[in-house]
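Asker: What follows is a predicted structure for the sequence shown.
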Amino acid sequence: MTDLDVVIPCFNMQALVARAIESAHIAGANRIIVVDDGSADDSAMIAEKHGATVIRQANSGAAAARRTGAKGSTATYLIFLDADDQLLAPGVKESLLLLESNVGSPAVGGAVVGVMPNGKTTRLKSHYSNSISTADLLSKGFGPWPPAAAVVRRLDYLKAENQFPNKLTTDYAEDFEMFIRLSMIGKILKHDVPAAKYRMFDGKSSKDYLKPIMAKERIVEYYGQALKLPHTVMSGVDIRLASHTRAIRTMIARAEYGKLILLIVKSLAFDPKINFLGVKKGVQKFIKRDEK
């Protein structure tokens, strides 16, 4: 049996945490650590009932909950699974095999199956090659997967947390920063076997459309400068366009058409060009997704 722990940060996820735990059991976890991040519901009780070890802490955010879980583990390998996502055993197995045969890699991840608000699933397109460097991450400006898709060496994760430069303090894009720091230890590897199901257009990044993009750009600039690596920071116009496109895509996915109309009308008054481009890009991305 592979020495694998699954760490689940959990905040008010009583409706979904049992499903996440069950997927971790099926994926072969030796131990499942649920870090209850100050939940006000019955998440912790449900997690214990389903066989997880529960660590309770005051609400500190997902990144801090992952650190708490990693420090509470003694396993060789970790997966950081959000409480509303699920692991897929074939992809987890492939990641473990690649990690065992590539000792210099701190993490290996597989393909991701996106779950839309209406329940429809779609395999998400990857924009990365099978070997991912720090320069690649800074050039793309976004992470290769949600954290659940990757198996991480625990000691490399802890080392990455404490190496130069110091970590940023940000409420968004923490996963992106985690993969950047891991890539500074060695190249991250990717394969094409589905490793996780990921709920799309949900969570805090789908409720605030601007802050996640601003955090991502801050991370790119910070690590690009600290590591003296090529990087490009988005212009103010590009950031507004990306935020507008994100908002439109989210509202279409959730069928929030009333909100969408209000957003378009309001935007027409203040920035018609950004509004037009945002609508165009948002609709185009949905058409391409449905054609897959």
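Answerer: The structure has been received and is ready for your questions.

Asker: make it CA atoms for all contacts and neighbour counts henceforth
Answerer: Fine.

Asker: for the protein, longest strand please?
Answerer: Within the chain, and with DSSP state E defining each element, the longest strand by residue count is strand 188-199.

Asker: What residues of it count as buried?
Answerer: Within strand 188-199, the residues that count as buried by 16 or more other Cα atoms under 10 Å are 188-191, 193-199.

Asker: Then stretch 25-33?
Answerer: Going by neighbour count (16+ other Cα under 10 Å), the buried part of stretch 25-33 is 25, 27-29, 31-33.

Asker: Which stretches in the protein count as strands?
Answerer: Per DSSP E, the chain carries strands over the ranges 4-10, 31-37, 53-57, 77-80, 86-87, 107-115, 121-123, 131-132, 150-153, 188-199.

Asker: Centre of the chain to the last one, how far?
Answerer: Relative to the chain's own centre, strand 188-199 is displaced by 11 Å; criterion: Cα atoms, centre = their mean, to the nearest Å.

Asker: Which residues does it contact?
Answerer: Residues outside strand 188-199 that contact it (Cα atoms under 8 Å, 6 or more residues apart in numbering): 84-92, 94-95, 105-117, 129-133, 146, 148-150, 182.

Asker: Filter those residues down to the buried ones.
Answerer: Applying 16+ other Cα under 10 Å to those flags 84-89, 91-92, 94-95, 105-116, 132-133, 146, 148-150, 182 as buried.

Asker: wait, what's in contact with Glu174?
Answerer: If a contact means Cα under 8 Å, 6+ apart, then Glu174 has Ala63 as its contacts.

Asker: Relative to Arg67, how far out is it?
Answerer: Here the criterion is Cα to Cα, to the nearest Å. By it, Glu174 lies 12 Å from Arg67.

Asker: next one: Ile8
Answerer: Taking Cα to Cα, one finds Ile8 at 11 Å from Arg67.

Asker: Neighbour count: these two, which is higher?
Answerer: Ile8 (30 against 18; other Cα atoms under 10 Å).

Asker: That one reaches Asp37, doesn't it?
Answerer: No - judged on Cα atoms under 8 Å, Ile8 makes no contact with Asp37 at a distance of 10.0 Å.

Asker: how about the strands of the chain, which one is nearest Thr232?
Answerer: When the strands of the chain are compared by Cα to Cα, strand 131-132 sits nearest Thr232, at 17.7 Å.

Asker: Could you name the helices and strands sitting against the closest one?
Answerer: Applying 3 or more Cα pairs under 8 Å, 6 or more residues apart in numbering; DSSP states H and E, one finds that strand 131-132 contacts strand 188-199.

Asker: Presented hereafter is structure B, for comparison with structure A:
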Amino acid sequence: MILSVVIPAYRAEKTIRQAIQSAFSAGAGEVIVVDDGSDDSTAELSRAAGARCFVQINSGAAEARKNGAGQAAGDFLIFLDADDELVPDGVRRSVEVLQANNDLVVAAGRVIGVGGDGLERPFPIRFDPVTTQTLLVHGHGPWPPAAAVVRRSAYFEARDLDPEPLAPRFAEDYELLIRLSMTGGVDVRDDFTCRYSLAGGKSVASADSAIEAKESIRDYYAKALEIPIDLMSIRRRQMAAIARVARAHWAQGHRLRALRSMSQWLMKDPAYAISKLATSPWRRN
């Protein structure tokens, strides 16, 4: 089997079928849904759509991804969120790239952001090349999990590397990509590989915790690998959390809520806020 798609899902009955269908359309030999203790029809709908479904006690998306990967049989993995969709042609190309070059452990493409208004907006490539150093210096991952195809053998190798993984509840995909980059090369291309819901999620609902987790990951790996970086100040972390919430509200079409968050941003740190607002409201921290 070539490709396994793992979908962590919680109360995802409205979107899970589309996610599964997109995975099969992209060439998945199996789709594994890990239901994170939902109290709706997520598990039943997943099985009806052709996925293998495992139910766990509510433990978070990181644990669901880990458990799903442990069940996967494919040579390559994609971690797809239940409200996102894969772009078949881009995914197939990612698989071909990995098959052609054994030194690569990740192949990824661009992302189509889908707002609450249903409009699709392409994301730019956030940085290239993607290496351990650039990941730590930039301080964020360049894409959501579904944009990348991961070599399964590298996934397990990355888990066993030194230093020990932090396994945070937030920003776990960022830590995984850092660890994967320590095992081999990361390919970045211009073609689209996924449609990404901008409607928010746990990292928006708990924006402060997400930012703190990200900075803890940066600090930990920078020290362990002796890579010099500049950590965010406490004030900038607060600003980044407000910015993340503002952009989520904007993407959901809640313009008034977004403007309220932006006003907090402007009052607390005008120079930083203006520099960020000069970019795109779709860009994430």
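Answerer: Looks like it arrived, so ask away. In this text, all values refer to a predicted model and were calculated from it rather than measured experimentally.

Asker: you'd agree Leu3 of the second structure is up against Gly74?
Answerer: Yes - using Cα under 8 Å, Leu3 of the second structure is in contact with Gly74, at 4.7 Å.

Asker: What segments of the stretch 151-285 of the second structure are helices?
Answerer: When secondary structure is read from DSSP state H, counting those that start in this stretch, the stretch 151-285 of the second structure shows helices at 152-159, 172-181, 202-205, 207-225, 234-251, 255-268, 270-277.

Asker: what's the angle between the last one and helix 234-251?
Answerer: Here helix 270-277 of the second structure points in a direction 40 degrees away from that of helix 234-251 (axes from the mean of the first three to the mean of the last three Cα atoms, to 10 degrees).

Asker: Mind listing what's buried along helix 270-277 of the second structure?
Answerer: Buried residues in helix 270-277 of the second structure, defined by neighbour count with 16+ other Cα under 10 Å: Ala273.

Asker: Same question for the third one.
Answerer: Using 16+ other Cα under 10 Å as the test for burial, helix 202-205 of the second structure gives 203-204.

Asker: Have a look at how far, on average, that helix is from the first structure.
Answerer: With mean Cα distance after the TM-score superposition for the first structure, helix 202-205 of the second structure departs from the first structure by a mean of 1.6 Å once superposed.

Asker: residue range for that helix in the first structure?
Answerer: Under TM-score structural alignment, the alignment places helix 202-205 of the second structure onto residues 204-207 of the first structure.

Asker: chain center to the matching stretch: distance?
Answerer: 12 Å.

Asker: so what corresponds to Leu225 of the second structure in the first structure?
Answerer: By TM-score structural alignment, Leu225 of the second structure lines up with Leu227.

Asker: Equivalent analysis for Val33 of the second structure, please.
Answerer: Aligned by TM-score structural alignment, Val33 of the second structure pairs with Val34 of the first structure.

Asker: Pull the number of nearby residues for that match.
Answerer: By other Cα under 10 Å, the residues close to Val34 of the first structure number 30.

Asker: and it, how far is that from Gly72 of the first structure?
Answerer: Applying Cα to Cα, the value for Val34 of the first structure to Gly72 of the first structure is 10 Å.

Asker: Tell me who's in contact with the residue most central in space within the first structure.
Answerer: Against the mean C-alpha coordinate of the first structure, by Cα atoms, centre = their mean, the closest residue is Pro146 at 2.7 Å. By Cα under 8 Å, 6+ apart, Pro146 of the first structure lies in contact with 175, 198.

Asker: Check the spacing between the aligned partner of it in the second structure and Ala273 of the second structure real quick.
Answerer: Under the alignment (TM-score structural alignment), Pro146 of the first structure maps onto Pro144 of the second structure. Counting by Cα to Cα, the separation of Pro144 of the second structure from Ala273 of the second structure is 24 Å.

Asker: now do Phe24 of the second structure
Answerer: 42 Å.

Asker: go on, Glu30 of the second structure?
Answerer: To Ala273 of the second structure, Glu30 of the second structure is 44 Å away according to Cα to Cα.

Asker: can you check Pro168 of the second structure too?
Answerer: 28 Å.

Asker: Make JSON lines from the strands of the first structure and add distance to Ile248 of the first structure to it.
Answerer: Output for the strands of the first structure, formatted as JSON lines (distance: least, Cα to Cα, whole Å):
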{"stretch": "strand 4-10", "distance to Ile248 of the first structure": "28"}
{"stretch": "strand 31-37", "distance to Ile248 of the first structure": "31"}
{"stretch": "strand 53-57", "distance to Ile248 of the first structure": "35"}
{"stretch": "strand 77-80", "distance to Ile248 of the first structure": "29"}
{"stretch": "strand 86-87", "distance to Ile248 of the first structure": "26"}
{"stretch": "strand 107-115", "distance to Ile248 of the first structure": "18"}
{"stretch": "strand 121-123", "distance to Ile248 of the first structure": "19"}
{"stretch": "strand 131-132", "distance to Ile248 of the first structure": "30"}
{"stretch": "strand 150-153", "distance to Ile248 of the first structure": "29"}
{"stretch": "strand 188-199", "distance to Ile248 of the first structure": "17"}
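
Asker: closest to Val220 of the first structure out of these?
Answerer: Shortest distance between Val220 of the first structure and those, using Cα to Cα, is found for strand 131-132: 15.5 Å.

Asker: List of residues touching that closest one?
Answerer: Strand 131-132 of the first structure is contacted by residues 183, 187-190 when judged by Cα under 8 Å, 6+ apart.

Asker: so how far is it off the chain centroid?
Answerer: Here the centre of strand 131-132 of the first structure is set off from its chain's centre by 17 Å, with Cα atoms, centre = their mean.

Asker: OK, contacts around the aligned partner of Val245 of the second structure in the first structure?
Answerer: Counting by TM-score structural alignment, Val245 of the second structure corresponds to Ala247 in the first structure. Applying Cα under 8 Å, 6+ apart, we find Ala247 of the first structure in contact with 206, 209.
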